[in-house]
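K.L.:
Need coordinates for the below:
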Amino acid sequence: MADLHVLAAMALALGLGSMVKGATGIGIPVVALPILATFLGLPHAIAVQTIPVLFTNAWQVWYYRKVWPELAQIRLLFLGGLLGIPLGTVLLTQVPERVLSVFLAALLIVYIVLRVARPAFAVTMRAARRLAPFMGVAAGTLQAATGVSAPVSITFLHSLRLSREGYLLAVATLFAGFSLIQVPALLVAGIMTGPVALQGVLALAPVLLCMPLGAWIGRRLSARTFDVIVLGLLALIAVQLLVDALAS
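P.N.:
A predicted model of the protein is given here:
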């Protein structure tokens, strides 16, 4: 019976994370990963979630592909993200994780305060074009070093005031690229074994059920409500980072 409770909790976490992902572009790593890690341990949980994360982001890339011209000015963000992965791997061995967590949490808090104090704040597309490759490298570096790129990637994309569809496409494209690199890395590391990969495939069941529901809900959110939810998720990430730093 305990096993059924564990499976139910994991399915609920993945379903809720997928629903949030469908609505806002951020979901499984923020919502589901902490719960999965409680039952499986962090490395196992990361490997299991990688397949649903890859699927959900690939699905959103395809679904919102028609708004790709909106992202033409920041296309170097995605290339920079991939180039940042090896830098993050090096950084992971050089900088204490606690220092990185506190820095990232502070970065998020500053941005949230700025957006609350100045609701009209936005980065112009001209400035975004110049910043995109550097933000991409920074996001990829943080993804490899900490597993969390949102303090840079989501903060940057959110500040551009893209349309909801453009924002979701940008997030999905960046995270799909990260996942494509992470899967072979987990295989080489021996973490993504056959049974773990099977668990990741089975985890798609609650994802397939709940992600379309999240997308349906997201299409009915006002721009302001959508903005508030994304800021709330960024605040949740900041809290998680600070908790991790204090626990380490």
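K.L.:
from here on, contacts and neighbour counts on C-alpha atoms
P.N.:
OK.
K.L.:
In stretch 76-88, which residues are buried?
P.N.:
For stretch 76-88, burial by neighbour count (16 or more other Cα atoms under 10 Å) applies to 76-85, 87-88.
K.L.:
Of those residues, which belong to helices?
P.N.:
Among these, DSSP state H puts 76-85, 87-88 in helices.
K.L.:
For Arg164, give its distance to Leu221.
P.N.:
Distance check for Arg164 against Leu221: by Cα to Cα, to the nearest Å, it reads 10 Å.
K.L.:
who's more crowded, those two?
P.N.:
Between Arg164 and Leu221, counted using other Cα atoms under 10 Å, Arg164 has the larger neighbour count: 21 against 15.
K.L.:
who's in contact with the more buried one?
P.N.:
Contacts here follow Cα atoms under 8 Å, 6 or more residues apart in numbering; on that basis Arg164 touches Ala223.
K.L.:
this one as well, want them side by side:
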Amino acid sequence: MPNALTGFNTAMNESFVFLTLATTTFLVAGLVKGVTGMGLPTVAMGLLGLVMPPAAAAAMLVLPSLVTNIWQWLAGSSRGPLLRRLWPMMLCIVLGTLGGSSLLVATDPRWSGLTLGVALLVYAGYALVSPVLAVPGRVEPWLSPIIGLITGAVTGATGVFVMPAVPYLQSLRLDKDLLVQALGMSFTVSTLALAVGLLLHGAFRPQEMGLSALAIIPALMGMWLGQMIRTRLSPSRFRMFFLLFLGLLGLELTLRPFY
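P.N.:
All right, here's what the predicted structure looks like:
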């Protein structure tokens, strides 16, 4: 009986620690998205990837990512024109994600964590440098599908869907509102495709779906807090600290298999 009681207490303590960690993670990730307009899946994958396999972390972020990105996508009035312009990219994101998701599920968590770390490092490095890019209109019809396919492959393999979609959409020189809406559309499509890919490979089960649903609440609370902070804090300074933090997180995940 004492052994059973000890085991029960240990399980309860572990559950409490996990729920606290998950709640804090999505609160922080939502806060980042509230301030910068993006970053929820990236932050959530980076933090959760420290304590669980990336495939499990990706399953947890599906519903909070989907809810917040649909909100971002539907907030504007240019859904139709953007979809007509970017549908080849969106289609290829789906194809690439479905193909790449098998790697996220099947790869040893140490090495999938390394891949995630590299993705975070690349994104943080690019965003800190922020090179000025502009895509000529004549190349967009054939470049968009290529960018979509690469983004999908990276999404499927790491659970992070910012590269190279974000730099590419920024290079199209959309105005601020259109860019935010285009990012919301890209992230929504990526999230749905990732959910389907994880489901097909048995990594998105009812247990993960329940945890993912619970994560919506702290994510939305974080977004609300982030939007309040944005009015009192320089977004550019916050973004710089966020990217430095993301780079350190990526470095930790990259080096972990070699400890």
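K.L.:
What does the TM-score come to for these two?
P.N.:
The TM-score (TM-score structural alignment, normalised by the length of structure 1) is 0.74; 239 aligned residues with a Cα RMSD of 3.7 Å.
K.L.:
just to revisit the earlier point, reformat the buried residues of stretch 76-88 of structure 1 into a markdown table and put distance to Leu16 of structure 1 next to each item.
P.N.:
Converted to a markdown table, the buried residues of stretch 76-88 of structure 1 look like this (distance: Cα to Cα, whole Å):
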| residue | distance to Leu16 of structure 1 |
| --- | --- |
| Leu76 | 32 |
| Leu77 | 29 |
| Phe78 | 27 |
| Leu79 | 30 |
| Gly80 | 31 |
| Gly81 | 27 |
| Leu82 | 28 |
| Leu83 | 32 |
| Gly84 | 30 |
| Ile85 | 28 |
| Leu87 | 33 |
| Gly88 | 29 |
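K.L.:
Do a quick rundown of the helices in structure 1.
P.N.:
Going by DSSP H, structure 1 shows helices at 2-24, 33-40, 42-63, 76-94, 97-117, 125-146, 150-159, 164-188, 194-202, 204-219, 223-247.
K.L.:
Of those, which is nearest Glu70 of structure 1?
P.N.:
Among the helices of structure 1, helix 164-188 comes nearest to Glu70 of structure 1, with 6.3 Å by Cα to Cα.
K.L.:
And that closest one, how far out from the chain middle?
P.N.:
Distance of helix 164-188 of structure 1 from the chain centroid (Cα atoms, centre = their mean, to the nearest Å) equals 8 Å.
K.L.:
repeat for stretch 141-154 of structure 1
P.N.:
From the chain centre to the centre of stretch 141-154 of structure 1 is a distance of 8 Å (Cα atoms, centre = their mean).
K.L.:
what does stretch 114-134 of structure 1 give?
P.N.:
Stretch 114-134 of structure 1 sits 19 Å away from the centroid of its parent chain (Cα atoms, centre = their mean).
K.L.:
Just the endpoints, please. Distance across that stretch?
P.N.:
First residue to last in stretch 114-134 of structure 1 (Cα to Cα) measures 21 Å.
K.L.:
Could you give me the buried positions within it?
P.N.:
For stretch 114-134 of structure 1, the neighbour count (16+ other Cα under 10 Å) marks 122, 125, 128-129, 131-134 as buried.
K.L.:
Can you tell me which of those residues is closest to Thr93 of structure 1?
P.N.:
For the buried residues of stretch 114-134 of structure 1, the closest approach to Thr93 of structure 1 (Cα to Cα) belongs to Phe134, at 21.5 Å.
K.L.:
now that closest one, nearest residue through space, not along the chain?
P.N.:
Residue nearest to Phe134 of structure 1 in three dimensions, not counting chain neighbours: Gly80, with 6.7 Å by Cα to Cα, 6 or more residues apart in numbering.
K.L.:
start and end residues in structure 2 for stretch 180-191 of structure 1, please.
P.N.:
Aligning stretch 180-191 of structure 1 against structure 2 (TM-score structural alignment) gives residues 192-203.
K.L.:
do you know how far the counterpart of Ser18 of structure 1 in structure 2 is from Gln227 of structure 2?
P.N.:
Under the alignment (TM-score structural alignment), Ser18 of structure 1 maps onto Gly30 of structure 2. Plainly put, Gly30 of structure 2 is 10 Å away from Gln227 of structure 2 if you go by Cα to Cα.
K.L.:
the more surrounded of these two?
P.N.:
Set Gly30 of structure 2 next to Gln227 and count neighbours by other Cα under 10 Å: Gly30 wins out with 34 against 19.
K.L.:
Touching, Gly184 of structure 2 and Gln72? I think so.
P.N.:
Yes: counting by Cα atoms under 8 Å, Gln72 is a contact partner of Gly184 of structure 2 at 5.1 Å.
K.L.:
So for these two, which sits in the more crowded spot?
P.N.:
Neighbour totals were compared for Gly184 of structure 2 and Gln72, and Gly184 leads with 24 against 20 (other Cα under 10 Å).
K.L.:
Now for the nearest residue to that one once chain neighbours are set aside, how many residues are close by?
P.N.:
Nearest non-adjacent residue to Gly184 of structure 2, counting by Cα to Cα, 6+ apart: Trp73, 4.3 Å away. Using other Cα under 10 Å, Trp73 of structure 2 has 21 other residues around it.
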